[in-house]
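Undergrad: Here you go, sequence then predicted model.
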Amino acid sequence: MKNIIKELYYGNIDPQARGFQKGSYLQKQMNILAENEALLTDKLTGDEKKAFLSFANASNIVLGESELDSFLVGFRLGARFAYDTFADNSAPYCDFLKEEFE
């Protein structure tokens, strides 16, 4: 088994290296988003264009922070599952077969 921490350190694991499936619903939505952003950027001028770009940038920052938070919470939850699996052997019932052989 490879050392996952070492593999991550050397860049052999890249959880962000993912893309959309060709023709998927999400890819279509991303295309709509990009087309409308380009349309609005071309049509708007002055303060309206500045406000829209500020809105789009702030929205991307909030989305990025939300994704980071979800990643951290999920990673910590997974670590808690692993810890509980290997460190805690308690259960509501006792194992009669195990007690017979001890």
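TA: Cool, got the structure. Not measured: the values here are computed from a predicted model.
Undergrad: okay, CA-based contacts and neighbour counts for the rest of this
TA: OK.
Undergrad: separation between Leu77 and Asn36?
TA: 37 Å (CA to CA, to the nearest Å).
Undergrad: Spatially nearest residue to Lys49 (excluding sequence neighbours)?
TA: Thr41 (6.3 Å; CA to CA, 6 or more residues apart in numbering).
Undergrad: And here is the other one:
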Amino acid sequence: MGNILEEFWYGNINPQEQSKESSRAIKELIKLMGRNRDRLHDSMTEEQRETLEKYDDCVNEMYGLIELEIFSYAFRLGGRLMLVTLMDSGEDA
């Protein structure tokens, strides 16, 4: 148990990277988003491009905060499930 906590602490375990890489649907969606964003970017004036960059920065910050909230909730939920499992008297089994 201590080994996995150390790996997590030192950043060797990154749940975000694993989730993005594991889903083919997400990979395809990211490619499509990139192509569409590039087309949009190429059709804009310099001022519009700057506004788009600021928008992208805000969206990325928001996604980071959402991912943190989801991770925190899931971690706490997992802990509660383990606690209930360990505290279960075995009456239902």
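TA: Arrived safely, thanks for sending. From a predicted model like this one, the values you see are computed outputs, not experimental measurements.
Undergrad: hmm, back to that, against Phe52 of structure 1, how distant is the residue nearest to Lys49 of structure 1?
TA: On the measure of CA to CA, Thr41 of structure 1 and Phe52 of structure 1 end up 8 Å apart.
Undergrad: and the residue nearest to the spatial centre of structure 1, what helix or strand is that in?
TA: Centroid-nearest residue in structure 1, with CA atoms, centre = their mean: Phe71, separated by 4.5 Å. If you go by DSSP states H and E, Phe71 of structure 1 is part of helix 46-87.
Undergrad: Tell me roughly how far that helix lies from structure 2 on average.
TA: On superposition with structure 2, the mean distance recorded for helix 46-87 of structure 1 (mean CA distance after the TM-score superposition for structure 1) is 1.3 Å.
Undergrad: by contact count, what packs against that helix?
TA: Under the contact criterion of 3 or more CA pairs under 8 Å, 6 or more residues apart in numbering; DSSP states H and E, helix 46-87 of structure 1 touches helix 25-43.
Undergrad: Need the contact partners of the helix it packs on.
TA: Phe20, Gln21, Lys49, Phe52, Leu53 (CA atoms under 8 Å, 6 or more residues apart in numbering).
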